[in-house]
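**Q** need a structure here:
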Amino acid sequence: MELNFKQKYMLPKLYSLLVFLMFFSVVNAQNCTLDIGGKNSETIKTIFQLNEEQIAIMETLKGELEVKTKSTEDQIEKLLAEHPQSTEEDLIKLADKYKVLQKQQLDLAYESDKELLSVFNAKQYERYLQLCNEAIRQPIKVEPKIYGIPGIEE
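**A** Modelled structure (predicted):
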């Protein structure tokens, strides 16, 4: 069975595009993220022993992130469904447009994680730094929140 001209020359180009997109994803994965938009909510609550206020903030951030990313996800679906992919130039343009949308998604998730980290106390943030170090990831820099001791007037 011999491949026709289009199959013979487009398959390596598609493979190259996929490898390029995977490489881009791996490079951006070096940040130490919590992924509050994912399915890790219970794990985050447990590992960092979040208090009620922090849990409420995390749930709010998760909801806001879902709303913000929905638009970008729709744009990605439309791009992949409608963008021409018949030439190498088309594929390069598709990859460039996809990278922009993917970066928007990553930036939104990063900002949500950063907001949650900003309400961590020093002990929780230290635990986060320890886990990032163990995973050889770049931590998100924030100033931990200082919580007062209830019942003590200053």
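
**Q** for the rest of this, base every contact and every neighbour count on C-alpha atoms.
**A** Fine.

**Q** give me the residue at the spatial middle of the protein.
**A** Central residue check for the chain by Cα atoms, centre = their mean: the C-alpha nearest the mean position is that of residue 106, 4.0 Å away.

**Q** in which helix or strand does that one reside?
**A** Element membership for residue 106, per DSSP states H and E: helix 88-117.

**Q** what's that helix packed up against?
**A** Using 3 or more Cα pairs under 8 Å, 6 or more residues apart in numbering; DSSP states H and E as the contact definition, the elements that helix 88-117 packs against are helix 5-28, helix 52-82.

**Q** could you also give me the structure for this next sequence, so I can compare it with the first?
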Amino acid sequence: MRGPLVALSLFFLVNLNAQDCLLGIGGKDDEVIIQTFKLTEEQQENLKNWGAELKFRNEIYTNRLKNVLRNYPTETLENLEVRAQKHSDLLDSMEANMRLLDKRLLGLFSVEQYNLYVSLCNQIQRVPIYTNVSQNKN
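**A** The predicted model follows:
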């Protein structure tokens, strides 16, 4: 009985620690991204545009989250479960958007920029977002 419990505990620990290494496009750290990876003008322009796109998308999801909190009752356990699931789904969608836009920018990285990204991710024990950068000449 103890073996399966230990294995299950390890499974959850691995999942908790195996988080994506997100750049954070559209956040407060765009300038840090530009400086750290020495982005080209084209990359900087895309970073700016995709950051605006992410903010727009997140506003939509934030409004949907507010609607879930406002419109779904909490009187019964079933209602709470439905509300929690809808809330979780919207948060997952927001994270998927962040990952998608990070992957777009990573796809424009040169091999050197991408290798730096992977190295930084490894240092903080995050899982890099994999993309094909071998054809980039930035």
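
**Q** would you give the TM-score for this superposition?
**A** Once the chains are laid over each other, their TM-score by TM-score structural alignment, normalised by the length of structure 2 reads 0.82; 124 aligned residues with a Cα RMSD of 2.0 Å.

**Q** so which of the helices and strands packed on helix 88-117 of structure 1 comes closest to residue 39 of structure 1?
**A** With Cα to Cα as the measure, helix 52-82 is the member of these nearest residue 39 of structure 1 (10.2 Å).

**Q** in structure 2, what stretch matches that closest one?
**A** Residue correspondence for helix 52-82 of structure 1 in structure 2, counting by TM-score structural alignment: residues 41-71.

**Q** mean shift of the matching stretch relative to structure 1?
**A** When structure 1 is superposed, stretch 41-71 of structure 2 averages 1.0 Å from its matched positions, counting by mean Cα distance after the TM-score superposition for structure 1.

**Q** and that stretch, what's buried?
**A** Neighbour-count burial for stretch 41-71 of structure 2 flags 43-44, 46-47, 50-51, 53-55, 58, 61, 65, 68 (criterion: 16 or more other Cα atoms under 10 Å).

**Q** what of stretch 119-137 of structure 1?
**A** By neighbour count, and taking 16+ other Cα under 10 Å as the criterion, the buried residues in stretch 119-137 of structure 1 are 119-121, 124-125, 128-129, 132.

**Q** looking at those, which one is closest to residue 11 of structure 1?
**A** Comparing these against residue 11 of structure 1 with Cα to Cα picks out residue 132 as the nearest, at 38.3 Å.
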